[in-house]
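Enquirer: this one's sequence-less:
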């Protein structure tokens, strides 16, 4: 009988990325090894290097995929800046392995064209959502406003993942984020 997790055919790249996400959830991106990744995917130890070159190549592909998934999550908020912030936090919590790689450029090749394009797509969706925020009497500065909104959502997500928020925020990250991020929309 064979292990059902052993790779046999199909999309090896996808199988390796899935195994990497599993490993990162368990040991974090710094401790990820291509040899362990090959073992998890049930392939030769040379297979990950054949597809990605090295660990940085693998993590670059993972970060690019993560930014594309983040762009999709933000797009699903349908232009509502509050819901985009909640979607951002939800992405960080439910896709933690991606999140842990995406914002750690020391792990990947930040000059990779695919990664740059994916990060730009996610940034464009974020900036579009911020354009809907009320400005009151403050002058509109889309770049500054997007940075402020991103900083708040990212900071909240990071604090949630670290487990350092006060107990009174509750145990549902979406609800807690919505309460905090609502301050942006007022």
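Expert: All right, it came through fine. The structure presented is a predicted model; accordingly, all values stated were derived computationally and were not measured. Numbers count the residues shown, from 1 in each chain.
Enquirer: From here on, just use CA atoms for contacts and neighbour counts.
Expert: Fine.
Enquirer: where along this structure do the helices fall?
Expert: Ranges of helices in the chain, per DSSP state H, are 12-27, 34-41, 47-52, 55-75, 81-94, 96-102, 113-130, 142-162, 173-181.
Enquirer: How about the most centrally placed residue in the chain, nearest residue that isn't a chain neighbour?
Expert: Central residue of the chain (Cα atoms, centre = their mean): residue 99, 3.3 Å from the mean position. Spatial nearest neighbour of residue 99, excluding adjacent residues (Cα to Cα, 6 or more residues apart in numbering): residue 92 at 5.4 Å.
Enquirer: I figured residue 165 hits residue 155, correct?
Expert: No - applying Cα atoms under 8 Å, one finds residue 165 not in contact with residue 155, separated by 10.9 Å.
Enquirer: take a look at this one as well, against the first:
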């Protein structure tokens, strides 16, 4: 086989990740196959294993990339409500990452890149709670954080699965989320 044959690719890692994200977005993570992804990338069936070792390695890389993108999306949001909006925006903009990130059984949870990316995202989420006035944080900021996370994650998940059509209608989902967050986390609904 020549150097331009199926064994060589300009950026095989990215090509496999992109193909995997397409499969996950349309068919779900269960449909992933390294052999199919190699075919889509135009390389030998063994080539993706050089970057990811196996399917779990690929899903772990997707989750780590997702958490990095997620942390970037949350960074510099001015308050908890806007972090929630960015959470929803991330989920709708990166649905394949979002699916994999929150299914720990798909990944190697002890992978150093995944651990570091999750920690960075967690810090960004907790920072949002610290922007609340002390009276609104409640007795345990961790519980307040869990409530905020549950609201954003639940809203994003329901939105992605098409279960908020009646509640959201033709309104901007981000504006609907802002209203929900205001009613739950801001005194008298004030910003």
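Expert: Perfect, thanks for sending it. This structure is a prediction, so every number in the text was calculated from the model and none was measured.
Enquirer: Quick check: TM-score for this pair?
Expert: Once superposed, chain against chain, the TM-score is 0.89 (TM-score structural alignment, normalised by the length of the first structure); 180 aligned residues with a Cα RMSD of 1.9 Å.
Enquirer: coming back round to it: now for the residue nearest to the centre of the first structure: which residues touch it?
Expert: Residue 99 of the first structure is in contact with 66, 91, 92, counting by Cα atoms under 8 Å, 6 or more residues apart in numbering.
Enquirer: Let's see that with 10 Å instead.
Expert: Residues in contact with residue 99 of the first structure (Cα atoms under 10 Å, 6 or more residues apart in numbering) are 62, 63, 66, 67, 70, 88, 91, 92, 93, 154, 157, 158.
Enquirer: same thing with residue 94 of the first structure?
Expert: If a contact means Cα under 10 Å, 6+ apart, then residue 94 of the first structure has residue 173 as its contacts.
Enquirer: Tell me the spacing between it and residue 102 of the first structure.
Expert: From residue 94 of the first structure over to residue 102 of the first structure the distance is 14 Å, taken as Cα to Cα, to the nearest Å.
Enquirer: got the contact list for the residue lying closest to residue 47 of the first structure once chain neighbours are set aside?
Expert: Distances taken as Cα to Cα, 6+ apart place residue 38 nearest to residue 47 of the first structure, at 6.8 Å, with adjacent residues excluded. By Cα under 10 Å, 6+ apart, the contact set of residue 38 of the first structure is 6, 7, 15, 16, 19, 20, 44, 45, 46, 47, 48, 49.
Enquirer: Turn the residues you listed into a markdown table, including distance to residue 174 of the first structure and neighbour count.
Expert: Below are the contacts of residue 38 of the first structure laid out as a markdown table (distance: Cα to Cα, whole Å; neighbours: other Cα atoms under 10 Å):
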| residue | distance to residue 174 of the first structure | neighbour count |
| --- | --- | --- |
| 6 | 35 | 14 |
| 7 | 35 | 17 |
| 15 | 30 | 21 |
| 16 | 30 | 25 |
| 19 | 27 | 20 |
| 20 | 26 | 27 |
| 44 | 41 | 12 |
| 45 | 40 | 15 |
| 46 | 41 | 12 |
| 47 | 38 | 19 |
| 48 | 35 | 25 |
| 49 | 38 | 16 |
